[in-house]
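Asker: need coordinates for the following:
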Amino acid sequence: MQDPRPSLPAALLAASLAAFPAAVPAAAGPPGGPAFDPSGVWTGRHGPLAIMVAGGTLTFSYTGAFGPDARMCDGIGVARSTGEGSWAYADAEGTVTFTTRGGTVTMAATKGIASFCGAGWPGDTFRKDGWKPPFGCTVVAPKASFLTASASPDETGESVSKGDVVEAVGLVNEGTPGWLLARAGKDGRRTAGLLERDALDCGDE
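Answerer: As a prediction, this is how the structure comes out:
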């Protein structure tokens, strides 16, 4: 199995769920309203963005190209809620803010630079006509442990068991083909992170 550890900025995943029901989780609804659950995969001006929101965090996977010389973005991490419809991802090089409003997701460097893109990145915008919702997967392994979405993923201490159902999206950053960004639980008791693709049956995705 390929190592899921991409060389990307570190971020910690906060997870508080102790156990997950086997019931099918509620899928994200169509984007809309002043603030909404943006979980899913979006196509933006510069590239795709995968998002999963859970427990006050927004876990993301992003890749893109910008500028006349096609400079590359390649990132994975966890942004933390800063208010309704707003999350911030911070590291030593700067802060990237994710905002959801009226069916649109925006990413912008609000302090310093986006470390996973470099200087000059203009941000990105994602509209609802380029959104795909998460798909459902059933756990087929006896146990599947969540990993943090970070430069060196570690187990979060949370797991799902055979027969449980999770929501998932494919990662879009490089170096992670054997893993999915997944979410388990419901309402305010959700957790998100990386799950091994081989531990899940996702049908046709």
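Asker: switch to C-alpha atoms for all contacts and neighbour counts from now on
Answerer: Noted.
Asker: what sits against L58?
Answerer: 51-52, 78-81, 87 (CA atoms under 8 Å, 6 or more residues apart in numbering).
Asker: between the residues you listed, which is closest to G64?
Answerer: I51 (14.8 Å; CA to CA).
Asker: so which of the contacts of L58 are in strands?
Answerer: 51-52, 78-81, 87 (DSSP state E).
Asker: excluding chain neighbours, give the residue nearest to T95 in space.
Answerer: Distance criterion CA to CA, 6 or more residues apart in numbering; nearest residue to T95, sequence neighbours excluded, is K111 at 4.9 Å.
Asker: hang on, that neighbour packs against D91?
Answerer: No. Here K111 does not reach D91: they are 10.2 Å apart, not a contact under CA atoms under 8 Å.
Asker: looking at these two, which one has more neighbours?
Answerer: D91 (15 against 12; other CA atoms under 10 Å).
Asker: separation between the more buried one and V160?
Answerer: 30 Å (CA to CA, to the nearest Å).
Asker: one more, for comparison:
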Amino acid sequence: MPRFPSSNARTRTQPSSSPSLSHSALPPPRKRLCAPSPYDRRSSAMDATIHAELIAVEAAFIQELAGGQFSQGFVERFLATLQRATEAVEGGALSIPTSHLLQTVLRRVSIVAGRLHADEAVATRLADEATDAAREVINRMGSQAFVSDQRSSLSPSPPGRSCRQMRHPPSPPSDLLLAPYRRWFLDHFAFPYLTAADK
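Answerer: Sure, this is the predicted structure:
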């Protein structure tokens, strides 16, 4: 009867007839570069498009600002670009540089719009003050406010009345009335008058 080794006995592994292959002897597996998915291509194209649109919208904003008035076409274009950029950010399709550009453009537009709104409020207040001052002068002078100074200077004054005894004092020159507004305008605008190149 053949004798089998007991379970407690150590069995020796027989060497294989084939030579052992080590990992260092094998060439490393070639990494297979996967082609970008259609979503990646679409998101990168969207990122490039929105990046270009943001730059164009900011340039158009500066041109409209120099013109002094924002056209309806610019406003619609700006809002459409902002809507697309917001949807792309929420969908994760914008790169970090384009997201930073979006933040920068929004911050710059917000600063300029806030300043314009503040200047418009000041201009409205000054116009209201000028209207109130003119109304007060008209109420004080009555119907004489509408009499031409030239006609009154040509008409002979009644005998025995000097210029000091006239009904109303002569109105101050318009330069004195407009001096505070002219000073404010010059203080708040760098180049208020057209140069020879602008004409």
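Asker: give me the TM-score for this pair.
Answerer: Once superposed, chain against chain, the TM-score is 0.17 (TM-score structural alignment, normalised by the length of the second structure); 58 aligned residues with a CA RMSD of 5.8 Å.
Asker: please enumerate the strands of the second structure.
Answerer: Taking DSSP E as the criterion, the second structure carries no strands.
Asker: longest helix of it?
Answerer: Ranked by number of residues, the top helix in the second structure under DSSP state H is helix 96-141.
Asker: which other helices and strands contact it?
Answerer: The contact analysis (3 or more CA pairs under 8 Å, 6 or more residues apart in numbering; DSSP states H and E) places helix 96-141 of the second structure against helix 38-67.
Asker: tell me the buried residues in the helix it packs on?
Answerer: By 16 or more other CA atoms under 10 Å, the buried positions in helix 38-67 of the second structure come out as 43, 46-47, 50-51, 53-54, 57-58, 60-61.
Asker: between those, which is nearest A127 of the second structure?
Answerer: F61 (27.3 Å).
Asker: what's that closest one in contact with, if anything?
Answerer: F74.
Asker: and S145 of the first structure, what does it touch?
Answerer: Applying CA under 8 Å, 6+ apart to S145 of the first structure gives the contacts 155-160, 195.
Asker: from the residues you listed, which single one is nearest T95 of the first structure?
Answerer: Lowest distance from T95 of the first structure to the contacts of S145 of the first structure (CA to CA) belongs to T156, with 23.5 Å.
Asker: touching, the closest one and L147? I think so.
Answerer: Yes. T156 of the first structure lies in contact with L147 (CA under 8 Å); the separation is 5.5 Å.
Asker: still on that earlier bit, now the residue nearest to T95 of the first structure: how far from W87 of the first structure?
Answerer: Applying CA to CA to K111 of the first structure and W87 of the first structure gives a distance of 14 Å.
Asker: same thing with L49 of the first structure?
Answerer: Distance, L49 of the first structure to W87 of the first structure, by CA to CA: 15 Å.
Asker: so which of those two has more stuff around it?
Answerer: L49 (28 against 23).
Asker: for the more buried one, which non-adjacent residue is spatially closest?
Answerer: Excluding the flanking residues, the one nearest L49 of the first structure by CA to CA, 6+ apart is Y62, at 4.5 Å.
Asker: counting neighbours, what do you get for the one you found?
Answerer: Neighbourhood size, Y62 of the first structure [other CA under 10 Å]: 23.
Asker: which SSE is it in?
Answerer: Using DSSP states H and E, Y62 of the first structure falls within strand 57-66.
Asker: same question, K111 of the first structure
Answerer: Using DSSP H and E, K111 of the first structure falls in strand 104-112.
Asker: which elements pack onto that strand?
Answerer: Contact partners of strand 104-112 of the first structure among helices and strands, from 3+ CA pairs under 8 Å, 6+ apart: strand 94-101, strand 124-132.
Asker: got the angle between the first one and strand 57-66?
Answerer: Orientation check (axes from the mean of the first three to the mean of the last three CA atoms, to 10 degrees): strand 94-101 of the first structure against strand 57-66 gives 100 degrees.
Asker: one step back: which among the ones in strands among the contacts of L58 of the first structure gets closest to K132 of the first structure?
Answerer: Once CA to CA is applied, the member of those that ends up nearest K132 of the first structure is I51, at 10.5 Å.
Asker: thinking the closest one is in contact with T59, fair?
Answerer: Yes. Between I51 of the first structure and T59 there is a contact under CA under 8 Å: 5.7 Å.
Asker: and those two? which has more neighbours close in?
Answerer: Set side by side, I51 of the first structure and T59 show more neighbours around T59, with 30 against 26, by other CA under 10 Å.
Asker: tell me who's in contact with that one.
Answerer: T59 of the first structure neighbours (CA under 8 Å, 6+ apart): 13, 51-53, 76-79, 149, 192-193.
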